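In: I'd like to go over a predicted model; first the sequence, then the structure.
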Amino acid sequence: MQQANNPWSNRTTLEKHLIAAIFLAILISILILSGSKCEFDKDCGNKEYRNAENYIFGELHSTIKPCDDFYGFTCRKRVNKTLTLANKIPYISSIPLIDDPDAIEELVGYLETPEAIDEEKFSVTAKQFYRACKNTERDTVIFEKHLKYFGGWPLLIGDSWNEKTFSWVDLMGKFREKGYTPGMFVDLDIVPRKDNSSRYIVQLKRPPLFGTDWARLAKLNKPWKRYFALMTEVAKELYPTKSQIHGGGSILHSKEKPKYLKARVMQELGDCFNFEVKLSQ
């Protein structure tokens, strides 16, 4: 009786080993891909993944084709949302850490409530800054009181300003007390020592010009020109009249802007500007 041909028995030992290795590699690949798929599906089913997915797709503008306008596709909805919120709440231009309009409205409601007698100082300061942005009559009165507490502005009180009583050290303390930036003359910080972090030192540095570093500012295109223009605009809004220089009336509520004071205003602002530049250098 003739034995039937067996393809496997006709293979050499090397061929059998190669075929077995191929099947083993295919089996291992299937197991790996199957395990990864299960793990991937498990992770993507988590709440955090779903929330992230919904947030990303919710920010995309589905009616804009990404190949035609990628910026509009990715950012247009966010820009429109921000502009709508800014129009609804004009005194808050942007709050990068708060995206919820309801949360912003709640914050505005809190800032607009009157201060309580026992309210924390930081809360009172925040409300005062918020009202200052609204430029109400009450804020003008507060600003007038602060200027008087600081010793007055010579441009506003005229010859009655006493230079001998001025102390920049005391003024720095008053700035800090009222919530203003104290480092206008000297930038003072308490920092850990580099060789011993358990001990602290007083670090004195030159003040930043216009609230920024001089080296960085020098690279810009005449930023001091715009800064001086802003100083001039503020001074124009606070021009005192001749009668108010010699007494009488509330100088900050004046609507008159006499021309004879313009030269003096520009000179004093120029001196102040140049002094600030020298300090920062």
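Out: That came through fine.

In: C-alpha only now, for contacts and for neighbours.
Out: Noted.

In: So which residues of the chain form strands?
Out: Applying DSSP state E to the chain gives strands spanning 187-192, 200-205.

In: Show me the one of these that comes nearest residue 81.
Out: Using Cα to Cα as the measure, strand 187-192 is the one of the strands of the chain that comes nearest residue 81, at 39.1 Å.

In: Give me the distance from that closest one to the chain's centre.
Out: 22 Å (Cα atoms, centre = their mean, to the nearest Å).

In: Okay, one more to line up with it:
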Amino acid sequence: MYLHVNPKWWKRHSVVERGLTFTIGFLLAVNNVENCEAVPIIHLSSLSKVNGVTTQGENIADNGGIKAAYLAYNEWTASSILENMDPTVEPCDDFYRFACGGFLRDTMIPDDKTSVNTFSIISDKLQKQLRASIEEESKPDDPRPFKLLKTYYQNCMNTTHIEEEGMDPLHRNLKELGGWPVLMINSWVEENWSWKDTVYKLRNKGYSINYFINIRIDSDYKNSSKNIIYLDQATLGMSRKYLSRGLRDKIVKAYFNYMVDIAQILGADRDYAAEQLKESLEFEIKLANISLPSEKRRNITALYNPMTIAELSKRFPSIPWMEYFNTILAPITSVTEDEVVVVKAPSFITELEKLLVQTPKRVLANYLMWRVADSSVSYLNDEIRKQQFEFFKIVEGKTERESRWKKCTNSVSSRFSTIVGALYVRKYFNGNAKNDAIEMVSQIRTQFIKILHTIDWMDNKTREAALEKAQSMTTYIAYPDELLDDKKLKKFYKKLEISSGSYLESALNLSRFRKNNTFEALRKPVNKSEWISHSKSAIVNAFYSPTKNSIRQSLKGLKMGLKVNGVTTQGENIADNGGIKAAYLAYNEWVRRNGPEAQLPGLNYTGRQMFWLSAANTWCSKFRPEKLKLRITTRVHSPPEFRVLGPMSNMPEFSKDFNCPLGTKMNPKDKCAVW
């Protein structure tokens, strides 16, 4: 990606700092130094008076070295862009292949990956940095949360202990949860079983409670200053879009075979397991069919159906809601009949009531215990995980499992995101980068506010509300300062216990801890400056939260006969179009204040043309066919190619900057703009 040098940043730093900046960039390019930001910055103000005559020769040499490093860094940046490009493609015909054709041609997807893109390349570097921090030996004075994280990682890496335990941890859990009928044949007693009691046991063990009804705590859509309970449709074992196609679908068939394989490994007779689990799968397909498709979940107003628990009990009487909520929320909090709950899909609850009554208990139990087994596989021995990988091969096209250290680093990063963020920030992050990002986001916000003043489809009342929202939007850039505060980290993780031993039990302990924290939020007002929710610094992503009106920025073509669902991707498509417009206007404002940028070596393009090239480079991606199909079927984002072609062909400014004649693919006569 094209890197801009900000004169403001440049002027407020000493000569040595500037020199080190370029020198570090040079080292990063030449030697692939990963810990560049850990190099100390020396301030001249801390030195005594320097003899200019004595140091004259070295000063000249330093200046020459800085210049050489600067030129080398520019050459490396230019080289990266040139390697990604395919200059034989006309930019007005297909800008994605113009910007990313070289990347598509030369990139080989590693056997343990399903795709490679700009983000994954950065993530790979981040992953290595995290591994180095996590694997450092704990010191006696390390904060307790850091030790918990490292214990969890060691439990994951201790494959000797995992192999010794075999499937015993899962067998114990299944027994405590009432048993998996498919493993017990005639010894499972139906009369003693209740789906509600089993969900209560799942809660206590640390497993998901959302296999029938999804319960979560989040800020109220209509009043973002308080939290509220949301009731929603079930979390399924695989995408609704696949399940709704039934067993005729290749992926659903693979899912069914995987279910039977896991049951057989755990001791079931294969023929009996196939017979029993087919009924369980048919039940899950029914769950999928009564769930709202993603296209019908875009209207937040339609999903906002508040009612008291008393009203809930009258409308859906077969479920004892007071008992259900109070058992699941215990021991953190409790509710009364006056508690307001938002039901996001009332039609689902109505149909679920019927389904739970009509379905035999054995089928319900087999389904729940299958979900427990499936969620446990990743924490068990190699034999059962190999079977999981065979399923992933069909779904995603992977040909090789990732290294154990990668798996464990990813597990730690997702489950201990706050502590991982604290580790990363303390060792690697440069505060100047945070300041630059804050400045960038501020400029983009300013341009978006200007856009709101000019669009003609908004009435004045709506415009005023939109302006107020844009001006009050909270930004969370890079990391909260609390990540540097040991006392606050210790307080947050005070109730978490992770000891050496079972990897599965460690994961369940952590899951239970996180669920308790979520439930605690119900009785607390929403604090938009609350740091825990915005402490995921060691990720490569950015997103907007509509319920909290906040934006967060972290540190770091189709030939398959597939169609992108324009309804499902509509919101993100609008965001892509508006985002690139605001960024372009912010860049132009930067140029107006600071002057045009110098050309990079070998790239005979204007600054504005480089803006578009840089933006397109962000989305250079290559997928395995299976992964691309899965992505198109299940994701709310369009494939990367269309995140370039769509927004840029809708921008008159792009066509002007590249002199695209009207009627070419990148300058169509009919353009779409919301913002």
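Out: Noted; the coordinates are in hand. Because the structure is a prediction, the values reported are computed rather than measured.

In: quick one on the thing from earlier: nearest to residue 264 of structure 1, of the strands of structure 1?
Out: Going by Cα to Cα, the one of the strands of structure 1 nearest residue 264 of structure 1 is strand 187-192, 29.8 Å.

In: Provide the aligned range in structure 2 for that closest one.
Out: Using TM-score structural alignment, strand 187-192 of structure 1 lines up with residues 214-219 of structure 2.

In: buried stuff in the matching stretch?
Out: By 16 or more other Cα atoms under 10 Å, the buried positions in stretch 214-219 of structure 2 come out as 215, 216, 217, 218, 219.

In: Closest one of these to residue 290 of structure 2?
Out: residue 215 (17.3 Å).

In: how much space between that closest one and residue 71 of structure 2?
Out: 56 Å (Cα to Cα, to the nearest Å).

In: One more: residue 225 of structure 2?
Out: 51 Å.

In: got it, and residue 271 of structure 2?
Out: 68 Å.

In: More neighbours: these two, which one.
Out: residue 71 (16 against 11; other Cα atoms under 10 Å).

In: Which strands or helices does whichever strand or helix holds that one pack on?
Out: Per DSSP states H and E: residue 71 of structure 2 is located in helix 56-84. Helix 56-84 of structure 2 sits against helix 15-31, helix 95-106, helix 607-617, with contacts defined as 3 or more Cα pairs under 8 Å, 6 or more residues apart in numbering; DSSP states H and E.

In: Which part of structure 1 matches the next helix or strand after the shortest one?
Out: Following the chain from helix 607-617 of structure 2 toward its C-terminal end, the next helix or strand by DSSP H and E is strand 621-623. The aligned range for strand 621-623 of structure 2 in structure 1 is empty, by TM-score structural alignment.

In: Enumerate residues external to strand 621-623 of structure 2 that contact any of its residues.
Out: Applying Cα atoms under 8 Å, 6 or more residues apart in numbering, the contact partners of strand 621-623 of structure 2 are 103, 104, 107, 109, 114, 115, 116, 117, 118, 640, 641.

In: that older thread, now the match of strand 187-192 of structure 1 on structure 1. Mean distance?
Out: With mean Cα distance after the TM-score superposition for structure 1, stretch 214-219 of structure 2 departs from structure 1 by a mean of 1.8 Å once superposed.

In: That concludes my questions; thank you for your assistance.
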